[in-house]
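> The following comprises the amino acid sequence and a computationally predicted model.
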Amino acid sequence: MGVTIFVAFAILLVLTVPIGIALGLSAIVAILIHGAIPIEFIMKELTTSVNSFPLLAIPFFILAGEIMGKGGISKRLIAVAESLVGSVTGGLALTAIVTCMFFAAISGSGPATVAAVGSIMIPAMVKKGYDIKFSTAVVASAGSIGVIIPPSIPMVMYGVSGSVSIGDMFMAGIFPGILVGLGLMVYAYYYAKKAGYKGTSEKTSISNIAKQIWHAKWSLLIPIIILGGIYGGIFTPTEAAAVAVAVGFIIGVFVYRELKMKDLNAVFVDSALMSATVLIIVGSATGFGKLLTIEQIPNKIANSLIALSDDKTVIILLIIVLLLIVGCFMDTIAAIIILTPILLPIATQVGYDPIHFGIIMIVALAIGFITPPVGVNLFVGAGISGVKLEALSKAVIPLIIAMVIVLLIITFIPFLSLILL
C-alpha cells in the first residue's frame, strides 16, 4: 500500500492535479487496490481532521489578512519602512522587504503578504528604474517571511501536528523571521549597489521616522495587540485570530475609512475560497498521513535515515535537504501534516528541541514558496508584474541561496529560536 500511495501521488502531481485533491485521490486509489481499509476512512478524515479549535485560527487569520490588505494598512506600513531604510542604496527594495516583515506580523500568510505589498511596491520600484524581474523576485522572496514571523498559519499546523505549544512556536519565530529579512536585505543591497540603484531623496531622520510611525500607529498597533495578547495570556492564538479580524475591521472601516462596506463581499469571498482550499488540503493530508502511519512508513523512513549516519549534523542536513526538495513540489501545510510525525521523532532522538525543529522545518518549507513548480509566491508576484515565470525563477535564485544560508545559521544556533522561551 505504501508503494501504491506514493506512485499514485507522484502520477497525480505530474498530471498537475491540485495538491489537496491529489493527496485524497492517491489515498483512495491505495485503499481500492489493496482493500485493507474501508473507503469511508478517507471521508471520515476529511471531516474530523478539521473539527479542531486550534484550526479555527486559519480562516480567521486569512480573513484578517484580506481585511488589512484592503483597509489601507499596507501603504502606511510601507511609509514607515521607507522612512527607516528608503534613503539607503536600493532603498525601495529594502523598503519592500521591511514592509513584508511588518505585514508578516499581521497576515500569517506568504501569498497574502506578496499580494498586499507587491501590488504597491513592484510598480513603485519599476517606476524608479529597478529591473522588473529583480523587483518581483525581492517581493516574492520577502513574502515568505509571512509564515515565519508570527502569527503564522504553518506554525498553527505544526503545533497541532506535533502536539507542541502554538504560542511557543509564535515566540520562537520572531528572531528567525527577522534574520531571514536581514539576509534578503544584504543581497538586495549588494545587487542595488552593483546596478546603481540609489535611495530616495529624503534622508533618514528621527523626525521623519517619528512622523510616519505616528501616521501608522493604528497599523503598528495590530501586531502588538495580537502578539501581546497571546504572550500575555489574555487570549489563545485562535482567539487572537478572531481579535485580529475585529481590530482590522474597525481600523479599516472606521479609522482609515478605506475599507468600504461594498468591498466586504469580495473580502469574504476571497477569504472563504482561500480557507476552503487550505482546509481541503488539511483534510486530505491528514488521511494521507494516517494511511502512512498504519503502514508504519514513518517508522521505516526514520530507521532508514538514522541508519545512514549516527552523526547529529549529518542527520539534520539530510532532513533539511529533504524539506527543501519537498517544498518544491508540495504545499507547505500538506508537507507539515505529513512530515511532522515522521521527522519530529528523528529530530528529538538526535537532541533537537521540538520548538527549534519546528522553526527549522517552517523556514525550510517557506523557501518552497519561491521554488518552482509549486512556488505560489512566484505565481502571485508574476501575476502582479507580468513577468514570465521562467524569468522570475532565475531572478530568485540568489535570494533562495541567501535564505538557505540563514536557514543553516538558524539550524546550528538554537539560541536564535529559543531565546524568548
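Done, it's in. Numbering: from 1, shown residues only.

> Every contact and neighbour count from this point should use C-alpha atoms.
Fine.

> Not counting its neighbours along the chain, what's nearest residue 81?
In space, and not counting its chain neighbours, residue 81 is closest to residue 95: 5.2 Å by C-alpha to C-alpha, 6 or more residues apart in numbering.

> A further structure is provided below for comparison with the first:
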Amino acid sequence: MFILIFSFLGLMLLGLPVAVSMAGGSLVYILISGSVPDIVVAQRMISGIESFPLLAVPFFILAGNLMNIAGITGRIYDFAIALVGWMKGGLGQVNIIGSVVFSGMSGTAIADAAGLGSIEIKAMKDHGYPTEFAVGVTAASATLGPIIPPSLPFVIYGMMANVSIGALFVAGILPGLFLTVLMMATVSFYARRNGWGGDVAFNWGRLGHATMEILIVLAVPMSVWLAVLAGMSVNWAAGLAFCTLLLLDWKFNFSAVLALMAPVILIGGMTMGWFTPTEAAVAAVLWALFLGLVRYRSMTIKTLAKATFDTIETTASVLFIVTAASIFAWLLTTTQAAQMLADWILSITSNKWTFLLMANLLILFVGCFIDTIAAITILVPILLPIVLKLDIDPIQFGLVITLNLMIGLMTPPLGMVLYVLARISKLSVERTTMAILPWLVPLFIGLIAITYIPALTLWLPQQLGLIK
C-alpha cells in the first residue's frame, strides 16, 4: 500500500501529470510487489472505460463546443442583458444568469469560463468594472456548470457510485438555483458598496420580451403534462408542443427560446423515460446541430470540424484520466488501502455530520491538487462505503463532492478555471487568485447548505419518483 501511495506522490512531485502519476505509481507497485500480473494494468485500464454511461462524456463535450461555435453564447448573453442588465451591478448579474443558462448545455465549468467568460469579462471591463471583479464573478458563476444539469462530474460519479445519473441531474437543479441566488446577492452587495447601477436602461418592452421567452419555455413541459392528463399520448403531446414552439420562435423571432429549451429537453426526456442520460448527451448534440445548422445557420464545415477535433482532444485527456484512475482505485481496493482509510475515519467519528465535515475538508484539499475526474475516481471507492454505512444518501454526497471539486478548480496550484481566466483577463495568476477569494464566501455558504440540508438536494428527485 505504501509503495503505491508514495510512488504516486513522488511522481506528482516530479511534475508529471496526475494521470501519468497514477498509472506510473500503479505500475511501480505491480512491478515491485509482484503480486499482480503486469497485464492487469492494461486490462484494468481498458475495463475502466468500458462503460455505457461514459459514452455521455464525448457527446456532452461536443454539445458544449457546438453551442460555442453556433453563436448561442452570444444569444444567451443578450437574453441575460434583457432580463437582468438593468439591475444594480447589471453585467455582474448578467454574468451569473448567462452561466445558469449555459450550464444547461455544456456541463463543465471550464467550458463555461472559456465560452461565456471571454464575452463577459471584456464587456464588464468596457463598462468600467474592475477587472478583478469581472474575473471573480466569472469564476464563481462557472462553478454552476457541473451543478446544474447536465454535468460531466455527475456522469463519472454516477458510474463510480452505481447510482442513477438521471437522479443526480435532477438533484442538482435546486442547489444550482440556490447558488445562483447567493451569487446574485453577492453582486448586489458589491454594487451597493461601490455605487454601481444598471448597465442598460430599464425597458418594459425588453424585460417583457425576455420574460415571455422564459414563460414559453416553462409552458412547454406544462402543456405536455396537461395534454397527457387529458388522455393524449406523451409522444403526441411532446410533438405538438415542439411544433408549436418552433412556430412561435419563427413568428416572433425570439433570440433565446430554443437555446433555453436545451435543459428542458434533456431533463424532461430523462424524466419521461424517452432516453437515458447517455442518450440525452446525444440529444444535446443533435439539438446543438439543429440550432447551428438549421435555425441560426451560424455553423460552417470549418467550425464544425474544429469543434469535433477539440472534442476529440478533450475526450482523450478525460478518458486517459479515467483509465489511469481506474487501475489506481482498483489497487487501493485490492491492497485494502481504501478499507484501512475508511476504518481509520470511522475510528475518529461515527457521527455522519462530523464525517461530512471531515469529508468536505478532505475533498477540498484533494481538489486543489488533483483533476476533478481523477479525484472522483480515487475518492469514491474510499468514501462511499462510509457514506452508505452512516446512512447518508449517495445522491446528496454526489452534490457535496462535485461542489467541493468545483471550488478546487478556482484555487491554486492546479485550478484549471483559475488559469483559463488568468489567460482571458491577462492578469497574473496571483492577481486572479486574489480576485476569486471573496467569491468563495457564497460558494461555502452553498456547500454548507447542500451538506447539512439534505432536502435541498433530495426533495425534487423524490417528488419525481427518481429516488425513494
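Cool, the structure landed. From a predicted model like this one, the values you see are computed outputs, not experimental measurements.

> Got a TM-score for the pair?
Once superposed, the chains reach a TM-score of 0.97 (TM-score structural alignment, normalised by the length of the first structure), with 420 aligned residues with a C-alpha RMSD of 1.4 Å.

> What mean distance separates the one helix or strand the residue nearest to residue 81 of the first structure maps to from the matching residues in the second structure?
Residue 95 of the first structure belongs to helix 91-107 when assigned by DSSP states H and E. Following the fit onto the second structure, the mean deviation recorded for helix 91-107 of the first structure is 0.8 Å by mean C-alpha distance after the TM-score superposition for the first structure.

> I'd like to know which elements that helix is packed against.
Packed against helix 91-107 of the first structure by the contact rule (3 or more C-alpha pairs under 8 Å, 6 or more residues apart in numbering; DSSP states H and E) you find helix 57-70, helix 73-85, helix 110-127, helix 132-143, helix 174-195, helix 217-231.

> buried set for the third one?
Counting neighbours by 16 or more other C-alpha atoms under 10 Å, one finds that the buried residues in helix 110-127 of the first structure are 110-126.

> Then the longest one?
The neighbour-count check on helix 174-195 of the first structure (16+ other C-alpha under 10 Å) flags 174-185, 187-189, 191-192 as buried.

> do stretch 303-318 of the first structure as well
305-306, 315-316.

> Generate CSV for the residues you listed, with secondary structure and distance to residue 241 of the first structure as supplementary columns.
Shown next, in CSV, are those (DSSP: H, G, I helix; E, B strand; the rest coil; distance: C-alpha to C-alpha, whole Å):
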residue, secondary structure, distance to residue 241 of the first structure
305, helix, 38
306, helix, 39
315, helix, 36
316, helix, 33
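
> Out of those, the closest to residue 132 of the first structure would be?
Set against residue 132 of the first structure, the nearest of those by C-alpha to C-alpha is residue 316 (36.7 Å).

> ok, that closest one touching residue 347?
Yes - Residue 316 of the first structure lies in contact with residue 347 (C-alpha atoms under 8 Å); the separation is 7.2 Å.

> Just the residues contacting stretch 59-76 of the first structure, thanks.
99, 103, 106-109, 112, 116-117, 120, 153, 212, 215-216, 219, 241-242, 244-245, 248-249, 251-253, 256-259, 267-268, 270-272, 274-275 (C-alpha atoms under 8 Å, 6 or more residues apart in numbering).
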